[in-house]
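Chemist: can't give you the sequence, but here's the structure:
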């Protein structure tokens, strides 16, 4: 629930540092620049848009496929 609230805030109060995508799952560890990144293929939850800074505040790192 905490993750969902943080992502909802990120969508409404974007800091302008770019859109990224995250799997809205408690076990998520990465954010993705592309919605069709193969790192998101196994996401069984909703994929949310957010910003890099908000994703990093949640402890997420850039997906290894996107380096």
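Modeler: Here it is on my side, so go on. Owing to the predicted nature of the structure, the values given are computational and were not obtained by experimental measurement.
Chemist: drop to CA atoms for contacts and neighbour counts, all remaining ones
Modeler: Fine.
Chemist: helix/strand/coil for the residue nearest to the spatial centre of the chain?
Modeler: Nearest to the mean C-alpha position of the chain, counting by Cα atoms, centre = their mean, stands residue 22 at 2.5 Å. Secondary structure for residue 22, judged by DSSP: H, G, I helix; E, B strand; the rest coil, is strand.
Chemist: Looks like it contacts residue 45 (just checking).
Modeler: No. Judged on Cα atoms under 8 Å, residue 22 makes no contact with residue 45 at a distance of 9.7 Å.
Chemist: anything in contact with each of these two?
Modeler: Listed as contacting both residue 22 and residue 45 by Cα atoms under 8 Å, 6 or more residues apart in numbering is no residue at all.
Chemist: here comes the other one, which I'd like you to weigh against the first:
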């Protein structure tokens, strides 16, 4: 019983501190097709709508690609 509790505790500890993924910034307009690593990217400054922070994986899942201005 102690071994199960110890293993369960270790599992919970390790999964609790995992990062959700790298966060990126997107412009929420319908015509926007890129995501940006830096909030001060020149491509993102042009955004006339709301700038939202999401994970890179989510951005790629909805068809966004990395901004070409960022290296």
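Modeler: That came in fine, so what should we check first? Note that this is a predicted model, so its numbers are computed, not measured.
Chemist: From residue 59 of the first structure, how far off is the residue nearest to the centre of the first structure?
Modeler: 12 Å (Cα to Cα, to the nearest Å).
Chemist: packing partners for the longest helix seen in the first structure?
Modeler: In the first structure, with assignment by DSSP state H, the single longest helix is helix 2-12. With contacts taken as 3 or more Cα pairs under 8 Å, 6 or more residues apart in numbering; DSSP states H and E, helix 2-12 of the first structure sits against strand 47-51, helix 52-57.
Chemist: How about residue 42 of the second structure, nearest residue that isn't a chain neighbour?
Modeler: residue 69 (7.3 Å; Cα to Cα, 6 or more residues apart in numbering).
Chemist: Residue in the first structure paired with the one you found?
Modeler: Counting by TM-score structural alignment, residue 69 of the second structure corresponds to residue 65 in the first structure.
Chemist: Which residues are in contact with that match?
Modeler: By Cα under 8 Å, 6+ apart, the neighbours of residue 65 of the first structure are 37-39.
Chemist: Which of those sits closest to residue 28 of the first structure?
Modeler: Among those, residue 39 lies closest to residue 28 of the first structure (Cα to Cα), at 10.5 Å.
Chemist: Check the alignment and tell me where that closest one lands in the second structure.
Modeler: That one, residue 39 of the first structure, aligns with residue 43 by TM-score structural alignment.
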